[in-house]
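**Q** A structural model of the following input is requested.
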Amino acid sequence: MTYSYEKLDVYKLSMAFAYDVYQTVSSFPDYEKFGLSSQLRRAVISVPSNIAEGSGRQHKKEYAQFLFLSKGSLREVITQLELSMMLGYIDQETHEKLRETADRLHRMLNRLIASLKVSPD
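**A** This next block holds a predicted model:
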């Protein structure tokens, strides 16, 4: 079964979220280039990447597993954004905006996973 992941709202939002996080970390201090900013970039791009990779799997159970990986990466991003705010790299407003998007993505991933479990292969 092949999924057209580019048409999924969750994929589109995850790409926009990745873009926003990339823009945000570009203002981090230079000494974080190989630290927190690098880790944030890796984690945030993993969200849409796992949606895309999973959509190419043969079975829905495999696809769902990749969506669970996306959820895990999203939790990583949330944690790292929280630390970024604590360290003063991002302000509260930026953190709240990104957190709202992350929460929305989480709900969308949950709905997509649920839809894969109830529909036949």
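
**Q** Could you use CA atoms for every contact and neighbour count after this?
**A** Noted.

**Q** Find the nearest non-adjacent residue to the most centrally placed residue in the chain, please.
**A** The centre of the chain sits closest to residue 47, judged by Cα atoms, centre = their mean, with a distance of 3.4 Å. Of all residues not flanking residue 47 in the chain, residue 70 sits nearest, at 4.4 Å (Cα to Cα, 6 or more residues apart in numbering).

**Q** buried set for the helix or strand encompassing the one you found?
**A** Residue 70 belongs to helix 60-86 when assigned by DSSP states H and E. Neighbour-count burial for helix 60-86 flags 60, 63-64, 66-78, 80-82, 84-85 (criterion: 16 or more other Cα atoms under 10 Å).

**Q** likewise stretch 32-43?
**A** Those would be 36-37, 40-43, for stretch 32-43 by 16+ other Cα under 10 Å.

**Q** ok, those residues vs residue 109, which is closest?
**A** Set against residue 109, the nearest of these by Cα to Cα is residue 43 (15.9 Å).

**Q** quick one: the closest one from residue 116, how far?
**A** Residue 43 sits 24 Å away from residue 116, taking Cα to Cα, to the nearest Å as the criterion.

**Q** before we go on, could you also do this sequence so I can check it against the first one:
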Amino acid sequence: MSSFFKDLLVWQKSLQFADKVIARTETLDTSAKHYRLIEQIEAASASVPQNIAEGKGRFHPKEFGQFLFYARGSLYETITLLHLFAMRKWITNSELETFEQEANEIGKMLNGLINSIKY
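**A** Okay, here's the model as predicted:
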């Protein structure tokens, strides 16, 4: 089976981003009652490269574009959760800025890829 989605730089960067987010959740100092938020940020961040890969495997470019929109939505969800984590002091403002810079780069790449698709 071909892994042509692995050649996409946006997939590579979003996979690295998800890994960093998940690694950070493993060190959070918060009570167990917030496990749902932690699971949600892990799922949202991992959903970005997953949707890129799934969309790339679809038959029609229109389907690929739809999955790129899903990926972008998951990216925005991750950013929102990161802001909440910063408000709760679970991550520092510096960490938030770093994550947000990476997410903005990924978002621009997703937008460029979406705009390049010939529907």
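
**Q** List the TM-score for the superposed pair.
**A** Put the two chains on top of each other and the TM-score (TM-score structural alignment, normalised by the length of the second structure) is 0.92; 117 aligned residues with a Cα RMSD of 1.6 Å.

**Q** returning to what we had before: roughly how far is the helix or strand that contains the residue nearest to the centre of the first structure from the heart of the chain?
**A** Taking DSSP H and E as the criterion, residue 47 of the first structure maps to helix 36-55. Taking Cα atoms, centre = their mean, to the nearest Å, one finds helix 36-55 of the first structure lying 6 Å from the centre of the chain it belongs to.

**Q** Compute the inter-axis angle for that helix and helix 60-86.
**A** Angle between the axes of helix 36-55 of the first structure and helix 60-86 is 160 degrees (criterion: axes from the mean of the first three to the mean of the last three Cα atoms, to 10 degrees).

**Q** Have a look at how far, on average, helix 36-55 of the first structure is from the second structure.
**A** Comparing helix 36-55 of the first structure with its match in the second structure after superposition yields a mean distance of 0.4 Å (mean Cα distance after the TM-score superposition for the first structure).

**Q** tell me, that helix lands on which residues of the second structure?
**A** With TM-score structural alignment applied, helix 36-55 of the first structure matches the range 37-56 in the second structure.

**Q** residues near residue 119 of the second structure, how many?
**A** Counted by other Cα atoms under 10 Å, the residues lying close to residue 119 of the second structure total 11.

**Q** Let me know the distance separating it from residue 64 of the second structure.
**A** According to Cα to Cα, residue 119 of the second structure and residue 64 of the second structure sit 10 Å apart.

**Q** Likewise for residue 54 of the second structure?
**A** 8 Å.

**Q** what does residue 25 of the second structure give?
**A** 30 Å.

**Q** got it, and residue 109 of the second structure?
**A** 15 Å.

**Q** do residue 81 of the second structure as well
**A** Distance, residue 81 of the second structure to residue 64 of the second structure, using Cα to Cα: 26 Å.

**Q** Can you name the residues that contact residue 96 of the second structure?
**A** Residue 96 of the second structure makes contact with 82-83, 86 under the criterion Cα atoms under 8 Å, 6 or more residues apart in numbering.

**Q** In JSON lines: these, plus distance to residue 94 of the second structure.
**A** Output for these, formatted as JSON lines (distance: Cα to Cα, whole Å):
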{"residue": "82", "distance to residue 94 of the second structure": "12"}
{"residue": "83", "distance to residue 94 of the second structure": "11"}
{"residue": "86", "distance to residue 94 of the second structure": "9"}
